[in-house]
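Colleague: just to be clear, the model below is a prediction. Sequence and coordinates:
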Amino acid sequence: MKSKYRNLFLLFGIVAIAVMLLTFDVSYAELTDSLRKAGLCFPVVIFLWVLIYLLNAGAWYIIIHDGFRGDKIPYWRVYKYTVTGFALNATTPVGLMGGEPYRIMELAPYVGVEKATSSVILYVMMHIFSHFCFWLFSILLYLVLYFHHLQWSLSLFLAFSGIFCLMGVYFFMKGYRQGLAMRCIRLLQRVFFLKRWAINFAEKKQETLQRIDDQIAELHSKHRVTFYTSLGAEFFARVLSCAEIYFILSIFTDTISYWDCILILAFTSLFANALFFLPMQLGGREGGFALAVGGLSMPYAYGVYMGLIMRLRELVWIILGIGLMKFGNKNSLKSKRI
């Protein structure tokens, strides 16, 4: 990637961080009080995400190399692009507006534009697909642990959530079998203000889009081990991220179980993703945490506090991710081509 393009992404990230800091609706006293209560827990959850991003990067690395053959791009670069990509997405309303183009442009010099595009699309699909698998797992977990607490309203919510997740699984499995690039372009052709652009783009890039779809379909049909290993890494990353909730809640109570933390994260992520149009899902995550812990008979204040600590952790990683954009770029001679 040319330096000027990388600098544009960097500038966007810096501006987004500045906006978030200026609109952060928490006083300095509240921040310092929260960090004081967290104590050593805060650096622990910061480090925890080193491990989580290792799994995320591993899932993408496996897709890029069709397994574990490390002959295309070093793992540390994939890790760097993963962290920066998530940081850009976290600062973008609607999400997937900054991180994915950045990843494609950084990866293209190593594997070509088509392979870079298909691998990024595949990883995004895998990342979202693991969401639906995690939510389904959590619904089953709740039924096993708290079946005797079910009421008609909660049963209805779980039923609708289960149907929604099954529909998501069906959509992605169909996308893995038939490709997704052309389907997305056809969908855009139905959007009034994008219709003309989408039709022209499909006509000019039809062969390229078809090759990308072929590469997407090939992962599921011919590389099953790669597919399920990547999915397993993403799913385990979600399970491991529940440790953050466990560490924070352990400050207040010693009765919390890891299973409860899985349920809290599942409900909160489902609630927050319904508010995907907000940068960093501002407000939605905290509300989701408060409702989730309340549903498990804990004080709502635990959820608000937990959301604040996780917001600070995310801000730290956003700053680190944006900062990584300017490091480790001079060693790639190929990067001068783009």
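Modeller: Sure thing, it's come through. Residues are numbered from 1 along each chain as shown.
Colleague: use CA for all of it now, contacts and neighbours both
Modeller: Will do.
Colleague: just the strands from the stretch 101-250 of the chain, written as ranges.
Modeller: For the stretch 101-250 of the chain, applying DSSP state E, counting those that start in this stretch gives no strands.
Colleague: can you pull out the helices in it?
Modeller: 113-146, 152-178, 181-188, 195-204, 206-222, 224-249 (DSSP state H, counting those that start in this stretch).
Colleague: in TSV: the ones you listed, plus distance to S297 and mean neighbour count.
Modeller: Formatted as TSV, these follow (distance: least, Cα to Cα, whole Å; neighbours: other Cα atoms under 10 Å):
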stretch	distance to S297	mean neighbour count
helix 113-146	12	19
helix 152-178	14	15
helix 181-188	43	16
helix 195-204	49	14
helix 206-222	42	18
helix 224-249	13	20
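Colleague: comparison target below:
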Amino acid sequence: MVRRPVRGVHCLPRPGRSDPGRRTVSRRHPPRRVRGRACLRGRQHRLQGRHPGPRVSRKLQALLFVCGSAIFAYLVARIGVGRLLADAAHTGWIFVPILVLYGVVYACNTAAWRLIMADEPVRPPFWRAYAITVAGFSLNFVTPMVNVGGEPFKIAAAARWLGVRRAAGSVVIYQVLHTLGMLLSFLTAIVLGLLLLPPHPALRAGLVVAFVVLALLCWLLLTGHRRGVLEGALDLIHRLPLVHRLARRLESQRATLVQMDAQMTEFYHKRPRRFFQALLLEYLSRSIFMLEYVLIGLGVGLRITYLQAYAIGGLTSLIQNTMFFVPFEVGTKEGSLYLFFKLLGLDPALGVYTAIVSRLRDLAWIGVGIGLVWLAGRQPAREGATAP
């Protein structure tokens, strides 16, 4: 009702001019500029790429909830309800602080993501962002082999505040920082492994090679954050054989990728303090997570130092990420913990028990996360979605 009369003004001839075909502007109205157009309701959000996108559809939420619940039930059935209850009973009261500890880890992850979104006119409140984070990590875990189910969900859930493009940019930036924090924790674990594990030449050589490779990956990620990496990745896909069809499909999104690259480099160059604060929170979350092994040891009367726990947890996680193609990390966690407990002179059977308790904690938080899929996808309050 507003735009049609406004557009009609531009067709009126200005007094003193005889060219009726020339589009002119009345003296009573400002020229057509962004500032004038921003007065139209909703236009400012679209101009800045922050127009709220559609909320997570109920069909998608239902599909994610059903698939996640089915996989969750499969994991419970595979391990056995009786065994899970017996392990929980054996762990006793110590299982409660283990669960709370992982909640603190998710709080650090959420705080890091919200730091990335700090410059946005509106962003998800902390507890809504917390629900989205937990749901996203849970969907990643129940996605077999590739662990990519959580990021699209986070983008769709956060788009109600940021718009689709800005939400996608924030998730990409967070994922890069999350990976960088994980790599730094791996480097820390390798250094501790060189100090604490037996000095076998083959073991030391493997740790040194892993350190060099991980340090190179850290450098590449930092370079990507400084210069942008998404458009370059698209150019690389065009050069690779067998993926030309994918490259052609992504080519239509080049402008969006360029904008996301700009969002990424802007965060690094214009907000370096916030960048390193978010990275520190991600590294802190990994460091807090290592306390789980100390708590599990206390539950069975075994004293595990924090440095030992960090070496065990970091190196085990490194092996699990290297073997990412194994569905649900079946066997990789148990085998890795058995090996590192034995190398540190601890009872290797307790390594297997630690893996079981860790999986029990995983299942508990997956159940919470799948339930939060509904809460995280709910439409926010109207004023929060449209605030300037």
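Modeller: Ah, there it is. Computed from a prediction, not measured in an experiment: that's the story for all the values here.
Colleague: the helices of the stretch 101-250 of structure 1: which one's closest to Y5 of structure 1?
Modeller: Distance to Y5 of structure 1, taken as Cα to Cα, is lowest for helix 113-146 among these, at 15.7 Å.
Colleague: S335 of structure 1 and R238 of structure 1, how far apart?
Modeller: 33 Å (Cα to Cα, to the nearest Å).
Colleague: out of the helices of the stretch 101-250 of structure 1, flag the one nearest T82 of structure 1.
Modeller: If we rank those by Cα to Cα, the stretch that ends up nearest is helix 113-146, at 10.3 Å.
Colleague: and the closest one, what does it pack onto?
Modeller: helix 41-65, helix 99-111, helix 152-178, helix 206-222, helix 224-249, helix 258-273 (3 or more Cα pairs under 8 Å, 6 or more residues apart in numbering; DSSP states H and E).
Colleague: any chance of those in CSV, with distance to L88 of structure 1 too?
Modeller: Listed next are these as CSV, based on distance: least, Cα to Cα, whole Å:
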stretch, distance to L88 of structure 1
helix 41-65, 15
helix 99-111, 5
helix 152-178, 24
helix 206-222, 24
helix 224-249, 19
helix 258-273, 17
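Colleague: what do we get in structure 2 for S153 of structure 1?
Modeller: Using TM-score structural alignment, the equivalent of S153 of structure 1 in structure 2 is A202.
Colleague: where do the helices of the stretch 1-150 of structure 2 begin and end?
Modeller: Under DSSP H, counting those that start in this stretch, the stretch 1-150 of structure 2 gives helices at 3-9, 34-37, 43-47, 58-79, 81-91, 95-116, 126-142, 150-162.
Colleague: the first one corresponds to what range in structure 1?
Modeller: By that I understand helix 3-9 of structure 2. Going by TM-score structural alignment: helix 3-9 of structure 2 matches no residues.
Colleague: please say which position in structure 1 L230 of structure 2 maps to.
Modeller: By TM-score structural alignment, L230 of structure 2 lines up with A181.
Colleague: tell me how far stretch 322-336 of structure 1 is from the chain's mean position?
Modeller: 23 Å (Cα atoms, centre = their mean, to the nearest Å).
Colleague: tell me which of the helices of the stretch 1-150 of structure 2 lies nearest to F186 of structure 2.
Modeller: Ranking those by proximity to F186 of structure 2 (Cα to Cα) places helix 95-116 first, at 16.7 Å.
Colleague: residues in contact with the closest one?
Modeller: Contacts to helix 95-116 of structure 2, defined as Cα atoms under 8 Å, 6 or more residues apart in numbering, come from residues 88, 123-124, 126, 129-130, 133-134, 170-171, 173-174, 267, 274-275, 277-279, 281-282, 284-286, 288-289, 292, 295-296, 361, 364-365.
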